[in-house]
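J.: Sequence and computational prediction follow.
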Amino acid sequence: MRESIAMCVVTVVMSLFLTGIAGAAEENRRQAGGRETLVGHIARRADQPAQRLESRGGEKTAWKRRVVTPSELEQISEKDPDLYPVAALEILARINTRARYHIAEDVQKGRPILVPDDFTHYKDWSPVPEVLPSAFRIPKLILIVKDIPFIGWYEHGKLVGDSLICIGKRDSWTRAGTYRVLNKDKDHVSRSYTNAYGQPAPMPWALRIYGHVWIHAGDIEKGYCSHGCINLPWFPAIELFQWADTGTVVHIMESTGQGSDGIPGMASNRRLSGSP
């Protein structure tokens, strides 16, 4: 846990979508001693101080950019059976925002990547909060954080799944804001872009949130590699697709840092600090 967690301000514009929860928002505001909750932000379109939230990650640890070898990963596995090679690669994938198969290639070819000083601290690590107290009255919420980038999905404010993601190469290509899942399409294909063979690019397990922007399974070469869609690895994309409903709330926020319109409770500037 970081020693200090920035208090940030959530700015969301969503009254059109959640008019039915305005009463609950007012009740939440009173119960919070006058502080506006996330539900209140959404229903009232207000800019109020948000609650301090907890994030996962255990003890404060760090990582360094260096080469990690296959033999080193094997030694880690021998010391801790939970950290079998695939599990260690998954930790590296989450820290580097890069698909596990790309990380495996990086390891084999001796490319420098971010490597934790102690893998044991990252077994259950996530840069998004495990609990969002101010979202307890929202049945389902998908949270996307652009500066990490990472996605988490919540039931009544409790994290039920998360994943590294790839978002737009340019900042404006994935717009911050609050939306709903408009459509679900397990076998969606792009009408705008083609694959390497000149065919419409597949976008499987897709959830449309606005315009031509979908959350879907795709390659995660790095954190910013899409035309605006939010790409997940294959299995998390399936999990999210099966979990989400048409109408599920989706909130895309710019940053977790100080002075941003982020939700507190997440480690700010994790890439610079090297800490969860």
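T.: The structure has been received and is ready for your questions.
J.: When you work out contacts or count neighbours from here on, use the C-alpha atoms and nothing else.
T.: OK.
J.: counting contacts, what elements does the helix or strand where Leu114 lies pack onto?
T.: In the assignment (DSSP states H and E), Leu114 maps to strand 113-116. With contacts defined as 3 or more Cα pairs under 8 Å, 6 or more residues apart in numbering; DSSP states H and E, the packing partners of strand 113-116 are strand 63-66, helix 85-96.
J.: how about the ones you listed in a markdown table, adding mean neighbour count and distance to Gly223?
T.: Output for these, formatted as a markdown table (neighbours: other Cα atoms under 10 Å; distance: least, Cα to Cα, whole Å):
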| stretch | mean neighbour count | distance to Gly223 |
| --- | --- | --- |
| strand 63-66 | 14 | 16 |
| helix 85-96 | 21 | 8 |
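J.: Comparison target, given below:
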Amino acid sequence: MIDISEQRAYFYKGGRLAGISPVATGIAGYRTPTGSFRVSEKDIDHRSNLFGHYVDRAGYVRKSSVDVRKDKRPAGTVFRGASMDFFMRVNGAVGMHAGKVTGRPESHGCIRLPWHMAKIFYENSPIGTKVTVRQ
């Protein structure tokens, strides 16, 4: 269960609380959807196809924190999607994954977990696992 107001994830196994983690959910304009969902896909080394950086052929970032739907790609660059290790899709483009967590909303709608917690959740959540997100 994800509690947006607390910025916490509660992991239950066999009906018992097995772990708690801080999370970072969506900012204004990119709110994390609430409701009851199920893990529909898992990808251990997923990359975003919407958010990331424009990099040159040598791999140097030329424009950071881009949204490919809004930010024009500079000539001579390619898009490199943001790393989303231990990705578990829960609703459309929204998933749970490893990322920066500071205790406040700061994502583009996804549910970010600290890397070590994302790994634990990933390893213990098969496809079909119920994920409840509440305000």
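T.: Received the coordinates, thanks. Note that the structure is predicted; figures quoted are calculated from it, not measured.
J.: Next, the TM-score between them, please.
T.: Overlay of the two chains. TM-score (TM-score structural alignment, normalised by the length of the second structure): 0.78; 112 aligned residues with a Cα RMSD of 1.5 Å.
J.: before we move on, back to that, need the helices and strands packed on strand 113-116 of the first structure in JSON lines (columns: distance to Val145 of the first structure).
T.: What follows is these, written out as JSON lines (distance: least, Cα to Cα, whole Å):
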{"stretch": "strand 63-66", "distance to Val145 of the first structure": "21"}
{"stretch": "helix 85-96", "distance to Val145 of the first structure": "14"}
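J.: can you pull out the strands in the second structure?
T.: With DSSP state E, the ranges of strands along the second structure come out as 2-3, 8-13, 16-22, 35-38, 41-56, 61-67, 77-91, 94-98, 111-113, 130-134.
J.: ok, back up a step: between the helices and strands packed on strand 113-116 of the first structure, which gets nearest to Lys184 of the first structure?
T.: Nearest of those to Lys184 of the first structure, taken as Cα to Cα: helix 85-96 at 25.9 Å.
J.: quick one: that closest one aligns where in the second structure?
T.: Against the second structure, there is no aligned range for helix 85-96 of the first structure (TM-score structural alignment).
J.: Ok, stretch 200-219 of the first structure next?
T.: Alignment of stretch 200-219 of the first structure against the second structure: residues 81-100, by TM-score structural alignment.
J.: and if you look at stretch 40-47 of the first structure?
T.: Under TM-score structural alignment, there's no match for stretch 40-47 of the first structure.
J.: follow-up on the earlier one: make TSV out of the strands of the second structure and add distance to Asn124 of the second structure and mean neighbour count.
T.: Formatted as TSV, those follow (distance: least, Cα to Cα, whole Å; neighbours: other Cα atoms under 10 Å):
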stretch	distance to Asn124 of the second structure	mean neighbour count
strand 2-3	16	20
strand 8-13	9	17
strand 16-22	10	13
strand 35-38	14	14
strand 41-56	12	17
strand 61-67	31	16
strand 77-91	11	21
strand 94-98	13	24
strand 111-113	14	29
strand 130-134	12	17
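J.: and of those strands, who's closest to Glu123 of the second structure?
T.: Nearest of the strands of the second structure to Glu123 of the second structure, taken as Cα to Cα: strand 77-91 at 8.6 Å.
J.: so the closest one versus strand 61-67, what angle?
T.: Put simply, strand 77-91 of the second structure runs at 30 degrees to strand 61-67, going by axes from the mean of the first three to the mean of the last three Cα atoms, to 10 degrees.
J.: Strand 77-91 of the second structure - contacts with which helices or strands?
T.: Packing partners of strand 77-91 of the second structure (3+ Cα pairs under 8 Å, 6+ apart): strand 35-38, strand 41-56, strand 94-98, helix 115-123.
J.: ok so, going back, select, out of the strands of the second structure, the one closest to Tyr122 of the second structure.
T.: Tyr122 of the second structure lies closest to strand 77-91 among these, at 5.8 Å (Cα to Cα).
J.: Gly128 of the second structure: what's it in contact with?
T.: Taking Cα atoms under 8 Å, 6 or more residues apart in numbering, we find Gly128 of the second structure in contact with 38-40.
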